[in-house]
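In: pasting the structure only:
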């Protein structure tokens, strides 16, 4: 007797491309999955069919192009940030948001027109419902149940990116390599690499996310991501620190303490602005973690 399932779950490999592939398959198969989640986060439900989606870069690129058409670059950046969240429901929230945006985009009379948004016809007037700005306004409507979760995840991931930009501490290794460890609660290394590559310029550096086993490696101004779990020993093989690194770290700690004002010390505010979960990788407070 064939088993009957009440719902379906799409499982992907945890990458942005894997999630976009799952979204593509949902449209392609005319299915509405109840859950779209990473394989590692999946919790089986009664009477639910779990389908593993194989990542396809071609399908992911088509979804990416569709999001850009429907939501613009700002909407795509929001989707990307939300997809990199560690929240187990991030995949489902992104799928529902994309389905909502695609449906709204398809309502426009000028849907599919290559001149959409640039011509001067009445359909592209801001007073018409077909204006490209309409979807832009809808994706900011946080009262919409399809928009609010993605907006919330995007804000949280953006805050985590800001923490990394502020609190990453690099140490100099032999050979002129700079290295920083971090432990964010979202997969933000792909989002911060451009920031640091611009500032380091041609100086080689590595940012290692120990929570997600992802390393961003930059050399000569270009950078790439490496999954450490794919390496034979599952760890980075790094040269030792330079002879002056300990001296510079000690000087930085003394500078940090010299700037502190004891009568204005506020530990609660300090933990709020500098989350304690990050302290083990912050040079000046590592001993207090």
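Out: Alright, I've got the coordinates. Please read these numbers as outputs of a predicted model, since none were measured by experiment. Residues are numbered from 1 along each chain as shown.
In: Please make it C-alpha for all contacts and neighbour counts, starting now.
Out: Fine.
In: So residue 178 lies in a strand, does it not?
Out: Yes: judged by DSSP: H, G, I helix; E, B strand; the rest coil, residue 178 forms part of a strand.
In: How about the residue sitting nearest the centre point of the chain, nearest residue that isn't a chain neighbour?
Out: Residue closest to the mean C-alpha point of the chain, counted by C-alpha atoms, centre = their mean, is residue 84 at 3.0 Å. Closest residue to residue 84 apart from its sequence neighbours, by C-alpha to C-alpha, 6 or more residues apart in numbering: residue 187 at 5.2 Å.
In: same check, this time on residue 57
Out: residue 17 (6.4 Å).
In: So the one you found versus residue 69, what's the distance?
Out: Distance, residue 17 to residue 69, using C-alpha to C-alpha, to the nearest Å: 18 Å.
In: What residues sit buried inside stretch 179-197?
Out: 179-190, 193, 196-197 (16 or more other C-alpha atoms under 10 Å).
In: still on that earlier bit, name the SS class of the residue nearest to residue 57, please.
Out: helix.
In: list the helices and strands the top helix by length along the chain packs on?
Out: Longest helix in the chain by number of residues, with DSSP state H as the criterion: helix 57-83. In terms of contacts (3 or more C-alpha pairs under 8 Å, 6 or more residues apart in numbering; DSSP states H and E), helix 57-83 is packed against helix 16-28, helix 90-106, helix 133-138, helix 148-167.
In: any idea which helix or strand comes after the longest one?
Out: In other words, helix 148-167. strand 171-173 (DSSP states H and E).
In: correct me, but residue 221 touches residue 205?
Out: No: with contacts counted by C-alpha atoms under 8 Å, residue 221 stays clear of residue 205, the gap being 9.9 Å.
In: Looking at these two, which has the bigger crowd around it?
Out: residue 205 (26 against 16; other C-alpha atoms under 10 Å).
In: One more to weigh against that first structure:
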């Protein structure tokens, strides 16, 4: 039994799966290279990501499961759960060994657990698409910060690229310290040396566009006046907009 370490990328995990089959050495654990591993007598292998090997595994899976199932597998990976490496390896092992589709084989723990994680990640990505609010800076950049439960930026990128195709924007994940920047042509991953927002996700007033604070105040005023106190239903409201997402909403912030 071998502990396999990788760089935390999806391609890195696929490379690990390739190495497991090539070495014929079953994994004890498959974890990020920074993880602490117990046990003194288990061999540990650091696997370097290899795109060719990763692609061979991905193409091989494509012959065993549908494109939709592959997408779900990737979304489950974005959950970042500690056991995700082993779950995906077990799923791949099951798929490669089976002569029929395993996609609906929920009797298998790995299939059932990955389906559950896929749903959780999808729900979080949908909420990010709904609740992200941009602030306009003086140089016409629309900036938003998020700290989602799962690493959903890679799967919400297309939504914002299509919806805001005519403006530059940056969505920055303060939990994972990277963001997506759209320059009117393509989306690129960026890392900021210094994060510029406060704990509430607000940019400093001196770098905002001249009218941004006014627009925020107008929206907050509209929200307050559109609310009918007698018809408030906090329980229903929290069901649709859980409390942890309020920090993204302009209408929920105190006036500046």
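Out: Okay, I see it. Nothing here was measured: the structure is a model prediction, and the numbers come from that model.
In: follow-up on the earlier one: return the residues in contact with the residue nearest to the centre of the first structure.
Out: Residues in contact with residue 84 of the first structure, defined by C-alpha atoms under 8 Å, 6 or more residues apart in numbering, are 15-16, 90, 157, 186-188.
In: same thing with residue 146 of the second structure?
Out: Counting by C-alpha under 8 Å, 6+ apart, the residues that residue 146 of the second structure touches are 132, 171-175, 201, 248.
In: before we move on, what about residue 110 of the second structure?
Out: 87-88, 90-91.
In: Of those, which are reproduced in the first structure?
Out: With the contact criterion set to both residues aligned by TM-score structural alignment, their matches' C-alpha atoms under 8 Å, those that also touch in the first structure are 87, 90-91.
In: more neighbours, residue 17 and residue 69 of the first structure?
Out: Higher neighbour count among residue 17 of the first structure and residue 69: residue 17, with 22 against 19, using other C-alpha under 10 Å.
In: What is the equivalent residue in the second structure for the more buried one?
Out: Structural alignment places residue 17 of the first structure opposite residue 11 in the second structure (criterion: TM-score structural alignment).
In: Figure out how far stretch 156-167 of the first structure is from the centre of its chain.
Out: Centroid displacement of stretch 156-167 of the first structure relative to its chain, using C-alpha atoms, centre = their mean, to the nearest Å, is 11 Å.
In: post-alignment, that stretch versus the second structure, mean distance?
Out: Compared with the second structure after fitting, stretch 156-167 of the first structure deviates on average by 0.5 Å (mean C-alpha distance after the TM-score superposition for the first structure).
In: Next, the residues that contact that stretch from outside, please.
Out: Contacts of stretch 156-167 of the first structure (C-alpha under 8 Å, 6+ apart): 81-82, 84-85, 182, 184-186, 188, 191-192, 274, 278, 282.
In: okay, those residues in CSV with secondary structure and distance to residue 251 of the first structure next?
Out: Output for these, formatted as CSV (DSSP: H, G, I helix; E, B strand; the rest coil; distance: C-alpha to C-alpha, whole Å):
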residue, secondary structure, distance to residue 251 of the first structure
81, helix, 36
82, helix, 39
84, coil, 36
85, strand, 36
182, strand, 22
184, coil, 26
185, coil, 30
186, strand, 31
188, coil, 29
191, helix, 30
192, helix, 27
274, coil, 21
278, helix, 21
282, coil, 14
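In: and those, which two are the farthest apart?
Out: 82 and 282 (26.0 Å; C-alpha to C-alpha).
In: For these two, indicate the residue with more neighbours.
Out: residue 82 (27 against 19).
In: what does the more buried one align to in the second structure?
Out: Checking TM-score structural alignment: residue 82 of the first structure goes with residue 76.
In: How many residues are close by the residue nearest to that match when sequence neighbours are not counted?
Out: Nearest residue to residue 76 of the second structure, sequence neighbours excluded (C-alpha to C-alpha, 6+ apart): residue 118, at 4.4 Å. Residue 118 of the second structure has 21 neighbours, counted by other C-alpha under 10 Å.
In: what residue of the first structure matches up with residue 63 of the second structure?
Out: So residue 63 of the second structure corresponds to residue 69, using TM-score structural alignment.
In: how near is its match to residue 151 of the first structure?
Out: For residue 69 of the first structure relative to residue 151 of the first structure (C-alpha to C-alpha), the value is 19 Å.
In: And for residue 201 of the first structure?
Out: Taken as C-alpha to C-alpha, the span from residue 201 of the first structure to residue 151 of the first structure is 32 Å.
In: go on, residue 93 of the first structure?
Out: Applying C-alpha to C-alpha to residue 93 of the first structure and residue 151 of the first structure gives a distance of 10 Å.
In: buried ones in whichever helix or strand residue 50 of the first structure is part of?
Out: Element membership of residue 50 of the first structure, judged by DSSP H and E, is strand 48-52. Of the residues in strand 48-52 of the first structure, 48-50 count as buried by neighbour count, 16+ other C-alpha under 10 Å.
In: want to try CSV for the residues you listed, with distance to residue 248 of the first structure as columns?
Out: Below are the buried residues of strand 48-52 of the first structure laid out as CSV (distance: C-alpha to C-alpha, whole Å):
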residue, distance to residue 248 of the first structure
48, 57
49, 56
50, 53
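In: closest to residue 231 of the first structure among the residues you listed?
Out: When those are compared against residue 231 of the first structure (criterion: C-alpha to C-alpha), the nearest one is residue 50, at 29.1 Å.
In: Tell me the residue in the second structure aligned with that closest one.
Out: Match for residue 50 of the first structure (TM-score structural alignment): residue 44.
In: what's the distance between the closest residue to its match other than its chain neighbours and residue 38 of the second structure?
Out: Once flanking residues are discounted, residue 44 of the second structure sits nearest to residue 3: 4.6 Å by C-alpha to C-alpha, 6+ apart. Using C-alpha to C-alpha, residue 3 of the second structure is found at 10 Å from residue 38 of the second structure.
In: same question, residue 119 of the second structure
Out: Distance from residue 119 of the second structure to residue 38 of the second structure, by C-alpha to C-alpha: 31 Å.
In: Among those two, which residue is more densely surrounded?
Out: Neighbours were tallied for residue 119 of the second structure and for residue 38 using other C-alpha under 10 Å; the higher tally belongs to residue 119 (15 against 7).
In: can you pull the contacts of the more buried one?
Out: With C-alpha under 8 Å, 6+ apart, residue 119 of the second structure has no contacts at all.
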